[in-house]
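Undergrad: Return atomic coordinates for the entry below.
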Amino acid sequence: MTRIDFYTNVAQPQEFACKLAATVFRKQERLLVWLEDERALDTFSNRLWCLGDTQFIAHCRLDAAEAAQTPIWLTAELPPALQHPVLLNLGAELPPAPQHFSRILEIVGSDEAALATARHRFKAYRTLGCEIQHHDMSHK
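TA: Reported below is the predicted structural model:
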């Protein structure tokens, strides 16, 4: 059963996404980051390379030659049959096959549009029988 982790009331979603990627990286888990489009992919990739003065997160595009040796993959399109441990959903849509992941991470900002999207996704995941965890980040 896929576990969904909703991180709500996130003040800086892109910065938080990088921190989540770093956490997954430190735990030596494989992570697929699904982004809305190529521009978002390039922007997020640059953020991961420049996470701090002495830190970067090794990553590549899903279709890169070095993907098999890289722990974090970035993509703007989910392949239909990809099985992967963890998905960080930064895309605009619900993943078409959530069961292909052991965990899905959803970041929710504090604006009304983000909350409405999160409510829709929550209902869809619950309908699919996913285990859902909620993490309120408003005081962190």
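Undergrad: switch to C-alpha atoms for all contacts and neighbour counts from now on
TA: Fine.
Undergrad: SS state for the most centrally placed residue in the chain?
TA: Nearest residue to the geometric centre of the chain (CA atoms, centre = their mean): Leu88, 1.2 Å. Going by DSSP: H, G, I helix; E, B strand; the rest coil, the secondary structure assigned to Leu88 is strand.
Undergrad: Contacts only, for it.
TA: Ala17, Ala21, Leu31, Leu32, Val33, Trp34, Ile104, Leu105, Glu106 (CA atoms under 8 Å, 6 or more residues apart in numbering).
Undergrad: and the last one, what is it in contact with?
TA: Spelled out, it's Glu106. By CA under 8 Å, 6+ apart, the contact list for Glu106 reads Ile4, Asp5, Phe6, Tyr7, Leu88, Asn89, Leu90.
Undergrad: try 7 Å
TA: Contact partners of Glu106, counting by CA atoms under 7 Å, 6 or more residues apart in numbering, are Asp5, Phe6, Tyr7, Leu88, Asn89.
Undergrad: Run a quick neighbour tally on the second one.
TA: I take that to be Phe6. 20 (other CA atoms under 10 Å).
Undergrad: Check which helix or strand it maps to.
TA: strand 3-8 (DSSP states H and E).
Undergrad: which residue sits closest to Glu66, ignoring its sequence neighbours?
TA: The shortest distance from Glu66 to any non-neighbouring residue, by CA to CA, 6 or more residues apart in numbering, is to Cys60 (7.4 Å).
Undergrad: next up, for comparison:
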Amino acid sequence: MSRVDFAFGAPDRLRMACEVVRKHYAAGRPLVVYTQNSQLMGRFDRLLWSFEPDAFIPHVDAADPLAPQTPVIFTTTPPMPDMHAGHAQAPVWLINLDADIPPTAGHFPRILEVIDNKPAEVAAARQRWRAYKQDGHELFAHDVSNTAPAS
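TA: Take a look at the predicted model:
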């Protein structure tokens, strides 16, 4: 089963997810970012390009021909680690931005969840926590409420 890390209390969920992507990109970790919500994915895509003026994080949609060689892949379909065929030297981690647990969660060694303080998001995160737990995943909670977003 997967290790699932919940970072709760994020001041801004998508911005914090950008910080997480930047950190893992800098460390050479291939990532898949997942949500079924194409509008949310579009917002995240635009923010990843602009959240920091000097940050460049190569990322593409899973359907793009460059996906196997790109360190960060976005998908609105069930994610799989083999989307990163060109980055097999490191285990592929999943960042879940969806309201539900990914249908392929058990295929990733690690899943990262970023949660803000909005009541609907907290409620959805609690449901995901219970679903992950019921499926036998190893769960960890991290309070990031005192983490100031980079400017």
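Undergrad: on that earlier part again, contact partners for the residue nearest to Glu66 of the first structure?
TA: Cys60 of the first structure touches Ala67, Thr70, Ile72, Trp73, Leu74, counting by CA under 7 Å, 6+ apart.
Undergrad: quick one: buried residues of the helix or strand where Ala17 of the first structure lies?
TA: Counting by DSSP H and E, the element that carries Ala17 of the first structure is helix 13-26. Within helix 13-26 of the first structure, the residues that count as buried by 16 or more other CA atoms under 10 Å are Pro13, Gln14, Ala17, Cys18, Leu20, Ala21, Ala22, Val24, Phe25.
Undergrad: equivalent range in the second structure for that helix?
TA: Counting by TM-score structural alignment, helix 13-26 of the first structure pairs with residues 13-26 of the second structure.
Undergrad: what's the offset of the matching stretch from the middle of its chain?
TA: Mean-position distance between stretch 13-26 of the second structure and its chain equals 8 Å (CA atoms, centre = their mean, to the nearest Å).
Undergrad: Show me what Leu51 of the first structure lines up with in the second structure.
TA: Going residue by residue (TM-score structural alignment), Leu51 of the first structure aligns to Phe51.
Undergrad: so where is the longest helix anywhere in the first structure in the second structure?
TA: Ranked by residue count under DSSP state H, the longest helix found in the first structure is helix 112-127. Structural correspondence for helix 112-127 of the first structure: residues 119-134 of the second structure, per TM-score structural alignment.
Undergrad: Average separation of the matching stretch from the aligned part of the first structure, please.
TA: Overlaying the first structure shows stretch 119-134 of the second structure at a mean distance of 1.2 Å from the equivalent residues (mean CA distance after the TM-score superposition for the first structure).
Undergrad: tell me which residues of that stretch are tucked away?
TA: For stretch 119-134 of the second structure, by 16+ other CA under 10 Å, it's Ala125, Arg128, Trp129, Tyr132.
Undergrad: ok, now stretch 40-51 of the second structure?
TA: So stretch 40-51 of the second structure, judged by 16+ other CA under 10 Å, has buried residues Met41, Phe44, Asp45, Leu48, Trp49, Phe51.
Undergrad: Narrow the contacts of Leu88 of the first structure to those in helices?
TA: Using DSSP H, the contacts of Leu88 of the first structure in helices are Ala17, Ala21.
Undergrad: Throw the contacts of Leu88 of the first structure into CSV and include distance to His134 of the first structure, thanks.
TA: Shown next, in CSV, are the contacts of Leu88 of the first structure (distance: CA to CA, whole Å):
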residue, distance to His134 of the first structure
Ala17, 16
Ala21, 18
Leu31, 20
Leu32, 20
Val33, 20
Trp34, 20
Ile104, 12
Leu105, 10
Glu106, 10
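Undergrad: Do me a favour and get the end-to-end distance for stretch 73-85 of the first structure?
TA: Stretch 73-85 of the first structure has an end-to-end distance of 12 Å (criterion: CA to CA, to the nearest Å).
Undergrad: Pull the residues that contact that stretch.
TA: 30-38, 41, 59-62, 67, 100-103.
Undergrad: Buried among those residues? Make that a ChimeraX selection.
TA: Buried residues among the contacts of stretch 73-85 of the first structure (16+ other CA under 10 Å), as a ChimeraX selection:
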select :30,31,32,33,34,35,41,59,60,61,62,100,101,102,103
